[in-house]
Each structure stands twice: as structure tokens, then as C-alpha cells.
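Peer 1: Any chance you could fold what I've pasted below:
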Amino acid sequence: MIPQRNLFSFFFGGLLLGAAALTACREAKDKPATAAGPSSIRAEVYVVKDTSIREEVRLVGSVVANEEVQIVSEQARRLVRINFPDGAAVRKGQLLFKLDDADLKAQLKKLAAQRKLSSGEEFRSASLLKLEGISKQEYERVASSIEVLDAEMDAVKVQLDKTEIRAPFGGRTGIRRVSEGAFVQPNTPLVTLEDLNRVKIEFAVPEKYASRVRPGQEIRFTVENSDKTYAAKVAVIEPKIDLDTRSLFIQAVADNRAGELVPGASAMIGLDLSAIEHTVLIPTRALIPGLESNSVLLVRNGKAEKVRVETGLRTSRSVQVTGGLAYGDTIMTTNILRAKPGIPVQAVANPTAQ
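Peer 2: Model prediction:
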């Protein structure tokens, strides 16, 4: 038999448990049911604006001197004078090297004396011819000897001119390869001369772009020894595509009066193939790819709305949209996987979205 006191305690405890369970049920009933996802999400957005897009191809080329030549001797003679320091700026026609010409000058002096003698003989023969003292054939023999001497003197003068080696164009010399007193042979390199006021940028484009490059078109390029971006204009286009590489050889010209571009350097070239004005460009991460079409999440009246779009050209970070969006539309660029159509969106501006 249960004591009366213990029975009372058991009854009172059960009453308290029942009251607690009833209160918990009422709170659960009054509390609204929550969805599986959040009631709203925060997302960075991008505002669609009028912009332009350029289709560009990246190529590798080389910097080449506008004019470059190896100065050589045309004769085997002793070098008697060097008329410039290494690395000097020289003008067109400036004397660079002087070769020994003593023997040529002596030979020319000898021929001049012979001509003077023959000229006097010709004068006397002409007088005798008028008096019929000699035949016309004899006179012509004397006169022709003067012509022979003139031709020989001209030949010696040409050889004398070749003892003075001059700059064929204005430019800067390199490191000379000979010293005064050296005996130089024909075609022996003496020094390199380069015109660096302008430089040529040589590169090749794949054949599929061959018809989209034209003379006067501007290119941009960078070189390893500088952080600057330089500009050049297409000057020459090879008339045919190379059969081995299936590429079209192109030569552009850039100003180099500052002397920053060094011949032989590699050039990273950006060639614009086309430009599209007044178009829509959105960040790549805003695009939702699909099997049949692409779409974006539009934020309208504070809620996410899925919109199908038509796309065009692509860059490394952006996609051209040709249909489905209008200037001023706001699209989501983050939290896209968590968003569902109709969910409230707390928009966060992102100025660097593109």
C-alpha cells in the first residue's frame, strides 16, 4: 500500500509535467514554420551599362631595327684612321673608316701626267691633219689614247672613293671589330650601324585572321625590359600566307626616339580585330549556363528573377549579351547557387565586378 504522502507527491509531479508539455505545444503551434533555405540572401550585383567590346588576339613578335647594316671594306688594304667612337650617333655620309690610298694617288698622278702628254700630242696631230700632214687614222689613234687614259683615271678614282668608308644612313654604331693599322680584307665586318629612331615590330598572324589586318592598323605591344605599353602601326603585309606555318607575316613601325626599344627583344602584341560599340558586357561569373540556353539572375523589386539571355563574344572576364537584358538592369554576381527565383535579395554594389 502506497503511503498517502508519496501518492500526493506523485500526483503533483505529473500535473507539472502535463502543464509543461501543453505550453511547449502551444509555442510550437504559434511559431511560424521556416523554409529549408534562408528568408533572404545577400549578393553582390552588377548594373548593366552601355559599353564597347574589342576582339583581340595575342601574338609574339620581335623588335627589329628600322635599318641595319654591317659596314665592310670592299678592298684589301691597311686601315689608317677610324673616325668615330664606339656607340656613336653618326649622320648619313659621315666618314667612318679611312684606308691607305698612297699607291692609288701615285697611280692617278702618273695617269694625269700621261694624259697631259697625250693631250699635247693630240693638239699637234689635229694641226697636221688640217694641213694634211698626217692621215685621219693616225689622228684618231692619238685621240683614242686620251679616252683610254680618261677611263683609267676614272677607274682609279672609284678605287680611291672606296678607301673612304662612309655611313649609308644616319644611325648609331655598335662595337667596332678592328683597330687602326689592321689589314682588312674584302667583306671583313668592321662595325654594325643601326637606325633606331624607329623600330619595326615583326610578327605573324594565323591565316584565319589574314583578311582582318590592314595597313595603318594600330597595334599595342609590351617588351620584357619595360612596364610601358607601346603603339605601332602596320606598315607592310606579306602578299601571301606562308605555306609551312599557315601564317601571314606582318611588319609594323613604332617611334623609338626615346631609345627605349632594343632590337632583338621579344614583343607581346595585342592586335584588335574588331570593335563593337553600344553593347552589353557582364561579368562571366554572372552567367548561368544551360543545355539549351544561358540565363542570369535579375534583381527586380528586391527579388531574384531568372532571365534567359543570348550571348556573343567572350573575353577572359566578361561575356557579351546580345539579348535579354537592358541598360540599367541589376544582375547578381555572387550567391547564385543559393538563390531561387522569388527569393528576397539584399543587393551589395560591386564596382569591380567586371
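Peer 1: contacts and neighbour counts: CA atoms only from here.
Peer 2: OK.
Peer 1: Okay, buried residues for the one helix or strand residue 122 maps to please.
Peer 2: Assigned by DSSP states H and E, residue 122 belongs to helix 102-130. Buried residues in helix 102-130, counted by 16 or more other Cα atoms under 10 Å: 104, 108, 111, 112, 115, 118, 119, 122, 125, 126, 129.
Peer 1: TSV for those, including distance to residue 5?
Peer 2: Listed next are these as TSV, based on distance: Cα to Cα, whole Å:
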residue	distance to residue 5
104	149
108	154
111	158
112	159
115	162
118	167
119	167
122	170
125	175
126	175
129	178
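Peer 1: out of those, which one sits closest to residue 179?
Peer 2: Nearest to residue 179 among those, counting by Cα to Cα, is residue 104 at 22.3 Å.
Peer 1: That closest one and residue 161, how far apart?
Peer 2: The gap separating residue 104 from residue 161 is 10 Å, by Cα to Cα, to the nearest Å.
Peer 1: which neighbours do the two share?
Peer 2: With contacts taken as Cα atoms under 8 Å, 6 or more residues apart in numbering, residue 104 and residue 161 have no neighbour in common.
Peer 1: circling back: quick one: list the elements packing against whichever helix or strand comes after the helix holding residue 122.
Peer 2: Going down the chain from helix 102-130, the next helix or strand is helix 136-161, by DSSP H and E. Under the contact criterion of 3 or more Cα pairs under 8 Å, 6 or more residues apart in numbering; DSSP states H and E, helix 136-161 touches helix 102-130.
Peer 1: Alongside the first, I'd like the structure of this one:
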Amino acid sequence: MRYPVITSCYLGFSLLGLLPGLLLGGCQPSAPAGDPPSASPVEENTASPPETARVEVSAAQYQHAGIHLGGLQRRVMSQTLPVTGMVDVPPENLVSLSAPLGGFVKRTELLQGMRVRKGQVLATLENPEFITLQQDYLESKSQLTYLTLEYERQRELRQQNVSSAKLFQQTTQDYERTQIRVEALAEKLALIGIRAERLTPGKISRMAPLYSPINGYVTEVHVNVGTWVNPTDVLFEIADTDHLHAELTVFERDLSRIRPGQKIRFTLPNEDQRERTATVYLVGKAIGEDRSARVHGHLDKEDSALLPGMYLQARIEMGTDSVPVLPQGAVVTTAEQAYVFVQRGRRQEGGQQVYDFERIPIQTGVSEGDYVQVELPDRMDAATESIVVQGAYALLSLMENGEEEGHGH
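Peer 2: Here you go, the predicted structure:
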């Protein structure tokens, strides 16, 4: 059968070639309603399969398109699961600071994004209770000094049976009670940033410093000078970005495939060409309302460019498998359907060499490097097919141009 000539390429459909497929398709018994289709790692397209099409090219067009033929190969490919998530910090690296006794913010110079060091003064608070607390400590400490001497004296008198047992017991009780009070007041002073061992009667202050407990960056500032803060109010939030992690969202149906130790490859939306890696550390055990769980991944290399809250797109490597593949350039996509071109023969026509190609719809799977996993239709013999591995888009262009000109007639 001769195909109609359409400008630079020959395009047509072989009704005789399609008829056996149609007859066979009509005779195939339908699957029972209760039997689900078998699962396949390759993405399935539930839409009706597109029609195949043929294109004929001359020897000159063949050479100009740079067409090269090849066949299916088998390669070990990583099976990956696409997920989304965000950059986050572990709880021990995220600190919310408050003032245990409250007070007025007397001084602070913090701004969001500032770098702070552990032990750095972040703010100074003023509260009359600070004075009372220091006063109680110094008075109790002075009383403890007296009771320590009295305790030693009563113990010696008791050993000599000069003092009564009751008096020695009373002195011991007063001494221990005061010792406990001094230690408790010292701990209260530590809560507001005052070191009890440095406190003397001449150094009582109405102000107390608020120190940073970690190195990191200020992520939130909730106060300003003159603000009264209660003990439950959060003044600042600090994040230590030296140990960020990837917090991924994985849907319930995929959780059984996730294991600690699997590799994670992720990119940021504005850095598609820069890929970072992490490793699955923990898999969440709680399912949220959206039927997903959290997967925690540790970064393989710390990156100062990452910030908490950044959105990321990731792929979790599920393992490897030997699958049929083709070079990326062999697969063309149009109208959301992937195709390959297969050579169906060549012949002499009008003194010229003519090559016949058929466009075949396929299903694609994972891609890695320059190769993509493919699944050919069952009617094709993958071992003998001559597939266009280079120049496929040139053939597609010739076909589409021929269709447009054909419609114009």
C-alpha cells in the first residue's frame, strides 16, 4: 500500500495494519469484574491508548534528522518515591526564651536574623521582686553563717555533756533549715541570671540579664523596650541551624516502603539544578488527618544556605532493580502521552530510498541520568524492535507538520 505524500514527509495510516489489532482486541475476553489489574512499578495511564501513526522519510531527511536506531537495554535503576517537605530543626536546637519571674524589658538590641552566641546577654529585665529575692538570699546566707558557728559550738558542748540534747537538736534543725533556704534562693537567683556566689550586700540590683542558652540565629522577636512580660510570655525564639534536617510528608500507602538508612535526594524550588542528599533516620508512627506521616532525614552535609521552614522537593530511593530502559532522547511526549518511533522497513520508491516508521505509545517509569524506564505494548517483541534512539523529535516534527499541511488541503 502506498502512503499519501505530505510535503517533506509521508504520513498515513495503514488500515490493513490496524485491522488485525482491532479484530484481536474485539475478541479478547474481558477480565472478571472482581479481579483487579496486576500492579506494575511503571506509571499507568488509565486513558484509552492513543492511536499509532506512521511517517515515511526520504534518505536525505533520514540523514538530516540524524536518526540512529537501537533497542531496549536493561539497566539497574533506583526506584524512587517523590515526596515534599520542609527544612526543619530538631526540638533541642529550637529555643523559646521567657523570663521566669517576669518584668519590664529595660534593654535589648536583638533583631530577627541576628547571630547570637551561647551565654550572650539578649535582654535586661527590671523587676522589684529581683531586689526582694537578693535581699532574702543575703539575709539567709548571713543567718546561715551564724547558725554554722552555733551548730559547731553546740556539738562540742553536747559531746562534753555540757549542753542538753534538746538544745542541740533545735540548733541542728535551725542550721539545716537555713542551709536549705540558702540553696533554694541561690537556684532562684540562677533562674533570673544572677550568680549567687558573686552577690554581695553592695551589689544588689533591680535588673537581671537574660542569656542565650545556645548558639544560633534569632528567628522571632516578640518584645520591645518597655514591654512588661509575664513568666509565660515568649520573648525570643532562637534556632541553631548547624544541625538542620529534612522533614518529609509521606502518604499512608507508601509508609511500608520507607526504611531508616534509605537515601534522600532533594532540591529547593529556586535551585532545581543543585541537589542535596540526606538519609532517612526516623519514620513517623502517627497518621494525620490527611492520611500522611512524617519522615525525618538527617542531612549528609551541613549547608549554611538552608534555613528552617524552606520548602523542598525530594525523592526517596526505595532500592534498585533491573528494568528495560531507553535513552531519554528516544522518548517523545505530546498531549501528555509518551511515544517511541519504531522502524517498520525501507524500500525504493521513485528511485529514492524511503524509510517507514511507526509511532508507538508507551508507558514510562523512573528516570536516572540519560535513561528512562519504559514499557512497550504487549504486541511488540522488545528483543527485535529497531527503535529510534536519536532523532525522535525530528520525526515527531515531520509528522506534526505533515498533519497540519494535510488538514489544510
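Peer 1: Quick TM-score on the pair, please.
Peer 2: Put the two chains on top of each other and the TM-score (TM-score structural alignment, normalised by the length of the first structure) is 0.67; 294 aligned residues with a Cα RMSD of 4.0 Å.
Peer 1: so the helix holding residue 122 of the first structure matches what in the second structure?
Peer 2: Aligned by TM-score structural alignment, helix 102-130 of the first structure falls on residues 131-159 of the second structure.
Peer 1: By how much does the matching stretch deviate from the first structure on average?
Peer 2: Compared with the first structure after fitting, stretch 131-159 of the second structure deviates on average by 1.9 Å (mean Cα distance after the TM-score superposition for the first structure).
Peer 1: So what's the gap between that stretch and the chain middle?
Peer 2: With Cα atoms, centre = their mean, to the nearest Å as the basis, stretch 131-159 of the second structure stands 59 Å off its chain's centre.
Peer 1: Could you do stretch 329-348 of the first structure as well?
Peer 2: Centroid separation for stretch 329-348 of the first structure versus its chain: 41 Å, with Cα atoms, centre = their mean.
Peer 1: List of residues touching that stretch?
Peer 2: Stretch 329-348 of the first structure is contacted by residues 39-48, 283, 285-286, 296-300, 302-306, 353 when judged by Cα under 8 Å, 6+ apart.
Peer 1: can you rerun that using 7 Å?
Peer 2: Applying Cα atoms under 7 Å, 6 or more residues apart in numbering, the contact partners of stretch 329-348 of the first structure are 40-48, 285-286, 296-299, 302-306.
Peer 1: in the lengthiest strand in the first structure, what's buried?
Peer 2: Looking across the first structure with DSSP state E, the single longest strand is strand 50-72. With burial defined by 16+ other Cα under 10 Å, the residues of strand 50-72 of the first structure counted as buried are 53, 60-69, 71-72.
Peer 1: what's it packed up against?
Peer 2: On a contact count with 3 or more Cα pairs under 7 Å, 6 or more residues apart in numbering; DSSP states H and E, strand 50-72 of the first structure meets strand 189-206, strand 266-283.
Peer 1: Would you agree residue 327 of the second structure is in contact with residue 374?
Peer 2: No. Contact between residue 327 of the second structure and residue 374 fails when scored by Cα atoms under 7 Å: they sit 9.9 Å apart.
Peer 1: more crowded one of these two?
Peer 2: For the pair residue 327 of the second structure and residue 374, the greater number of neighbours falls to residue 374 (25 against 21), based on other Cα atoms under 10 Å.
Peer 1: Ends of stretch 378-386 of the second structure, what's the gap?
Peer 2: Using Cα to Cα, the end-to-end distance of stretch 378-386 of the second structure comes out at 16 Å.
Peer 1: Can you point out the buried residues in it?
Peer 2: Neighbour counts over stretch 378-386 of the second structure (16+ other Cα under 10 Å) mark 382, 386 as buried.
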